[in-house]
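**Student:** I'd like to go over a predicted model; first the sequence, then the structure.
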Amino acid sequence: MSYFQTPFPYNSNSYLRTVRQVQGKMIIEGNGRLTVMPDQAIINIGVMTENNNVEIAQNENSKQSNQVIEALQQLGISSHDIQTLSYTIHPIYDFVEGKSIFKGYQVQHVFEITVFDLQKVGEVYEAAVSAGANMAGSLRFEVSNKDGYYQEALQLAMKNATEKAMKLGQQIGVTIHVPPTKITEESVSIAPKELSISFATETSLQASPPIQKREIEIEAKISAVFQY
């Protein structure tokens, strides 16, 4: 927040009658923040297989991956909401006495799953693991209407900047002119709440884990120029 005065360039009455004199301006930062409940979850989960024959490792991975997809679809997850995030094949080695010994190949197929019924998040993990998933990554909660909430946060930021300007104007004894002559939107990212999920490759979930949704904070910032 800053402000400064611009000195009058002339004192003649004729000049003041013909030119609207701007006495000064102040630059105010405004912040707006909303806390909302998420309406969707993004889950990363995958299948890892290993074999000394790359073709066998791929076939095993494909079989388990298809089982995972089928299990998710039985829960009502659309095929459009089950996307491949990554698919990798790489050799694996053991290091013995400073020497690398070829062990085989590792195939990883990681899915990104969008879940709109947040009550099913735990069921999704249970079904995927039971079907053969043995890799877990992140779980994050998001809102589908990000733009709408961000516009609300922007309005709160503008209100915050105006209130600051009016209060400062009272303190220094000047009249603040609204609306501001310039508004600059600051860059603010919407960071979803992200959780880390992990389990051993031999894990077999016996029940759906009780995963609770978390609130999301959406923030907007502006810089506004007010004249007085």
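**Tutor:** Perfect, thanks for sending it.
**Student:** CA only for contacts and neighbour counts going forward, please
**Tutor:** OK.
**Student:** Residue 161 contacts residue 31, doesn't it?
**Tutor:** Yes. Using CA atoms under 8 Å, residue 161 and residue 31 qualify as a contacting pair, with a distance of 7.3 Å.
**Student:** The two: who's more crowded?
**Tutor:** Just comparing residue 161 and residue 31: by other CA atoms under 10 Å the higher neighbour count belongs to residue 161, 25 against 19.
**Student:** sorry, back to before: mind listing the shared neighbours of residue 161 and residue 31?
**Tutor:** Where contact means CA atoms under 8 Å, 6 or more residues apart in numbering, the residues bridging residue 161 and residue 31 through contact with each are residue 222.
**Student:** for the longest helix seen in the chain, which positions count as buried?
**Tutor:** Scanning the chain for the longest helix, with DSSP state H as the assignment, gives helix 146-172. With burial defined by 16 or more other CA atoms under 10 Å, the residues of helix 146-172 counted as buried are 149-150, 152-158, 160-162, 165-166, 168-169.
**Student:** now the helices for the chain?
**Tutor:** Listed from the start of the chain, the chain has helices (DSSP H) covering 13-18, 54-74, 121-131, 146-172.
**Student:** who's in contact with the longest strand anywhere in the chain?
**Tutor:** Identified as the longest strand of the chain according to DSSP state E is strand 99-115. Residues from elsewhere that reach strand 99-115, judged by CA under 8 Å, 6+ apart: 40-54, 57-58, 61, 65, 77, 81-95, 121, 135.
**Student:** rewinding a little: JSON lines for the helices of the chain, including distance to residue 219?
**Tutor:** Listed next are the helices of the chain as JSON lines, based on distance: least, CA to CA, whole Å:
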{"stretch": "helix 13-18", "distance to residue 219": "43"}
{"stretch": "helix 54-74", "distance to residue 219": "34"}
{"stretch": "helix 121-131", "distance to residue 219": "26"}
{"stretch": "helix 146-172", "distance to residue 219": "6"}
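**Student:** looking at those, which is closest to residue 197?
**Tutor:** Comparing those against residue 197 with CA to CA, the closest turns out to be helix 121-131 (9.9 Å).
**Student:** Presented hereafter is structure B, for comparison with structure A:
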Amino acid sequence: MTVIRPLLLAFALTGSTCLAAQAQSPFSSPDAPVRSVTVTGHGEASARPDLAYADFTVLRTGKTAREALDAANTGMAAVLEGMKAEGIEDRDLRTAGFSINPQYRYDQNQDGTQKPPELVGYEVRNSLTVRVRTVDKIGAILDKAVSLGANEGGSIRFDFTDPEDLRGEARRSAVADAKAAAEILAEAAGVQLGRVLDITTNVEQEPLPPVPMLRMAQSAAAPEVPVALGENTIDARVRIIFEIAP
């Protein structure tokens, strides 16, 4: 018996030390897995856009490259002056593309064989992107460009001058959505949520279908192109990992 008692006492002390350490830190071992729940949340924020981008192209043809280029230059110069007359600043006018392409005619012989291509002229395209800071004027801008010589389609895109407030609103909505999902899961599982271990987010603006531009001048009965602005939507998604409390 004198041998057994010290062993029992040592065992009791060791056991109580382990229990105390466990009570202080449920994850005392660095290799112990952290119990967690991972959820995703989605949030949106919408607002009327306050910025627009319009694309125009002046297309001209001629028997020679020089003839086509001169005609395109004249047409684009008129469009640029018209944009400035509508209050568009130089910083909001940008050449988006320029090309000169030969035009060929492909005929066949009477026996069905292909004749060598015949050069019949040249085609010049000069494209312009206009940033419109007063979106209510976009209809007048479209009409003016077409009336002054823009004759090939582009598109209209709507955006925000400063989207940060809207992005923040979408993020807050996404986090609230994720937290609500985590609380439901924790309640159903009979556990409590602890600290947030990780958050990842992705924010993007919902793309809107481009509005096709007219290919010919407006009639006198419709002096301005009708444009509906609608709303742009910013979409946010978050992934949050919550610790499950001990």
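**Tutor:** Everything's here; your move. Owing to the predicted nature of the structure, the values given are computational and were not obtained by experimental measurement.
**Student:** Which one of the helices of structure 1 lies nearest to residue 218 of structure 1?
**Tutor:** Smallest distance to residue 218 of structure 1 across the helices of structure 1 (CA to CA): 6.5 Å, for helix 146-172.
**Student:** and that closest one, which stretch of structure 2?
**Tutor:** Mapped onto structure 2 with TM-score structural alignment as the criterion, helix 146-172 of structure 1 occupies residues 163-189.
**Student:** Next, name the residue at the spatial heart of structure 2.
**Tutor:** Nearest residue to the geometric centre of structure 2 (CA atoms, centre = their mean): residue 205, 4.0 Å.
**Student:** need the contact list for that one.
**Tutor:** By CA under 8 Å, 6+ apart, the contact list for residue 205 of structure 2 reads 232-235.
**Student:** still contacting in structure 1, which of those?
**Tutor:** For the contacts of residue 205 of structure 2, the contacts that persist in structure 1 are 233-235, with contact defined as both residues aligned by TM-score structural alignment, their matches' CA atoms under 8 Å.
**Student:** What about the residues you listed, which are in strands?
**Tutor:** Per DSSP E, strands hold the following members of those: 233-235.
**Student:** Please pull up the equivalent of residue 41 of structure 1 in structure 2.
**Tutor:** Counting by TM-score structural alignment, residue 41 of structure 1 lines up with residue 52 in structure 2.
**Student:** Compute the distance between its match and residue 165 of structure 2, please.
**Tutor:** Residue 52 of structure 2 sits 19 Å away from residue 165 of structure 2 when distances are taken as CA to CA, to the nearest Å.
**Student:** what about the counterpart of residue 200 of structure 2 in structure 1, neighbour count?
**Tutor:** Pairing criterion TM-score structural alignment: the partner of residue 200 of structure 2 within structure 1 is identified as residue 184. Neighbour count for residue 184 of structure 1, taken as other CA under 10 Å: 11.
**Student:** Roughly how far does residue 184 of structure 1 sit from residue 191 of structure 1?
**Tutor:** Residue 184 of structure 1 sits 21 Å away from residue 191 of structure 1, taking CA to CA as the criterion.
**Student:** from what I can see the match of residue 41 of structure 1 touches residue 142, true?
**Tutor:** No. The pair residue 52 of structure 2 and residue 142 does not pass the contact test of CA under 8 Å, sitting 11.4 Å apart.
**Student:** Comparing the two, which residue is more hemmed in?
**Tutor:** Set side by side, residue 52 of structure 2 and residue 142 show more neighbours around residue 142, with 25 against 21, by other CA under 10 Å.
**Student:** wait, that one sits on residue 226?
**Tutor:** No. Between residue 142 of structure 2 and residue 226 there is no contact, the gap being 9.5 Å when judged by CA under 8 Å.
**Student:** before we move on, back to that, name the nearest of the contacts of residue 205 of structure 2 relative to residue 33 of structure 2.
**Tutor:** When these are compared for distance to residue 33 of structure 2 (CA to CA), residue 235 comes out closest, at 33.7 Å.
**Student:** Mind telling me what that closest one corresponds to in structure 1?
**Tutor:** When the structures are aligned by TM-score structural alignment, the residue of structure 1 matched to residue 235 of structure 2 is residue 219.
**Student:** What distance do you get for the closest residue to that match other than its chain neighbours to residue 203 of structure 1?
**Tutor:** Of all residues beyond its chain neighbours, the one nearest residue 219 of structure 1 is residue 33 (4.4 Å), with distances taken as CA to CA, 6 or more residues apart in numbering. Spatial separation of residue 33 of structure 1 from residue 203 of structure 1 under the definition CA to CA is 41 Å.
**Student:** ok, the two, which is more surrounded?
**Tutor:** Using other CA under 10 Å, the more surrounded residue of residue 33 of structure 1 and residue 203 is residue 33, with 18 against 14.
**Student:** relative to helix 121-131, how tilted is the longest strand of structure 1?
**Tutor:** Compare the direction of strand 99-115 of structure 1 with that of helix 121-131 by axes from the mean of the first three to the mean of the last three CA atoms, to 10 degrees and you get 140 degrees.
**Student:** how close does stretch 53-62 of structure 2 sit to structure 1?
**Tutor:** Comparing stretch 53-62 of structure 2 with its match in structure 1 after superposition yields a mean distance of 0.7 Å (mean CA distance after the TM-score superposition for structure 1).
**Student:** so how far is that stretch off the chain centroid?
**Tutor:** In this view, stretch 53-62 of structure 2 has its centroid 26 Å away from the chain centroid, taken as CA atoms, centre = their mean, to the nearest Å.
**Student:** okay, now the counterpart of residue 103 of structure 2 in structure 1: neighbour count?
**Tutor:** Under the alignment by TM-score structural alignment, residue 103 of structure 2 pairs with residue 92 in structure 1. Look at residue 92 of structure 1: counted by other CA under 10 Å, it has 15 neighbours.
**Student:** And for the one 3 residues further on?
**Tutor:** By the criterion of other CA under 10 Å, residue 95 of structure 1 has 10 neighbours.
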